[in-house]
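[1] attaching a predicted model along with its sequence, questions to come.
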Amino acid sequence: MSFLVNLGFGLLFGIGLLFSGMSDPAKVLNFLDLFGTWDPSLAFVMGGAVIVTFVGYRLVFRRGQPIAGEQFHLPMHDDIDRRLLAGSATFGIGWGLGGFCPGPALTALGLGASGTLVFVPAMILGMWAARILTDGPARTRTA
């Protein structure tokens, strides 16, 4: 059952990425081009995502337990350190140069977009290298 729930949410997320234009790297790059062909529509997509996430978290945490799991898995740390800043900067630079972030890249890969044939393997290689360079998998705590 958990697999089907995750598959459904993944499909919903992918469809949302397609409708919002996030799977088009030109749209993302135009959003980042403040002094050229700036396209503010991505800000509305992000704003909508923030609102839905804010309301969703409020509703979900009232339940005390996830629908498709035994417990919530939340990060153990909430401090901002050099490792977080370096990872965020690396992610942002890759996102800005490639025009993709991981979710839209996987969605565009399914559509056969040519840029993803280079981006997705490089992303997977980067994720593997980050895992090797750090001290293991992400630490989590239960709520």
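    Looks like it arrived, so ask away. Numbering: from 1, shown residues only.

[2] make it CA atoms for all contacts and neighbour counts henceforth
    Fine.

[3] could you check how far residue 13 is from residue 22?
    When distance is defined by Cα to Cα, to the nearest Å, residue 13 is 11 Å away from residue 22.

[4] residue 94 should be in a helix, yeah?
    Yes. According to DSSP: H, G, I helix; E, B strand; the rest coil, residue 94 belongs to a helix.

[5] before we go on, here's another structure to hold up against the first:
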Amino acid sequence: MFRKIIKQSFVALIVGVVFGLGLIVSGMVNPAKILAFLDVAGDWDPSLAFVMGGALITTGIGYRLIFFRKRPVLSPDFLLPVKKQIDSKLVIGSVLFGLGWGITGLCPGPALTALTIGSTEIYVFLFSMSVGIFGFKFVKQCLGHS
């Protein structure tokens, strides 16, 4: 059991490092690059579209290959989302995420990766994001929603 946990943790570490390096190399940790991509009426930088396209292609191929297996290598079952309907929570959450990304030029994954840069803006963003996450959980609990 302990060896399995060590193996899973090691694989997660390697995957995380590769993902973080990909974010750094692609420029996703640079808020100015993200904001330039979103500035379609100004000095637009389309390079982020190629990063996203590459991610979609890689994911599409990966999912096709992975489902030839009966189960994952390091887990007894595939952990896939079961909810498929679009509801107000999904729409509101997506809008808030998009607004935050558009205003700051950061999303959570690249922001965590950008911790290595040591920028004050990154710390402020991550602090604000944490307050929002825990604040939402607190309000949800106060309202009696599970």
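    It's in. Because the structure is predicted, anything quoted here is derived from the model rather than measured.

[6] what about residue 95 of the first structure, how many residues nearby?
    19 (other Cα atoms under 10 Å).

[7] correction: residue 9 of the second structure
    Neighbours of residue 9 of the second structure using other Cα under 10 Å come to 12.

[8] likewise the one 4 residues further on?
    Neighbour count of residue 13 of the second structure, defined by other Cα under 10 Å: 12.

[9] more neighbours, residue 13 and residue 22 of the first structure?
    Set residue 13 of the first structure next to residue 22 and count neighbours by other Cα under 10 Å: residue 22 wins out with 23 against 14.

[10] the more buried one pairs with which position in the second structure?
    If you follow residue 22 of the first structure across to the second structure using TM-score structural alignment, you land on residue 28.

[11] ok, that match - contacts?
    By Cα atoms under 8 Å, 6 or more residues apart in numbering, the residues touching residue 28 of the second structure are 34, 48, 110.

[12] all helices for the first structure, in order.
    With helices called from DSSP state H, the first structure shows them at 2-20, 25-32, 41-63, 82-98, 102-110, 116-133.

[13] buried sites along the third one?
    The reference is to helix 41-63 of the first structure. residue 42 (16 or more other Cα atoms under 10 Å).
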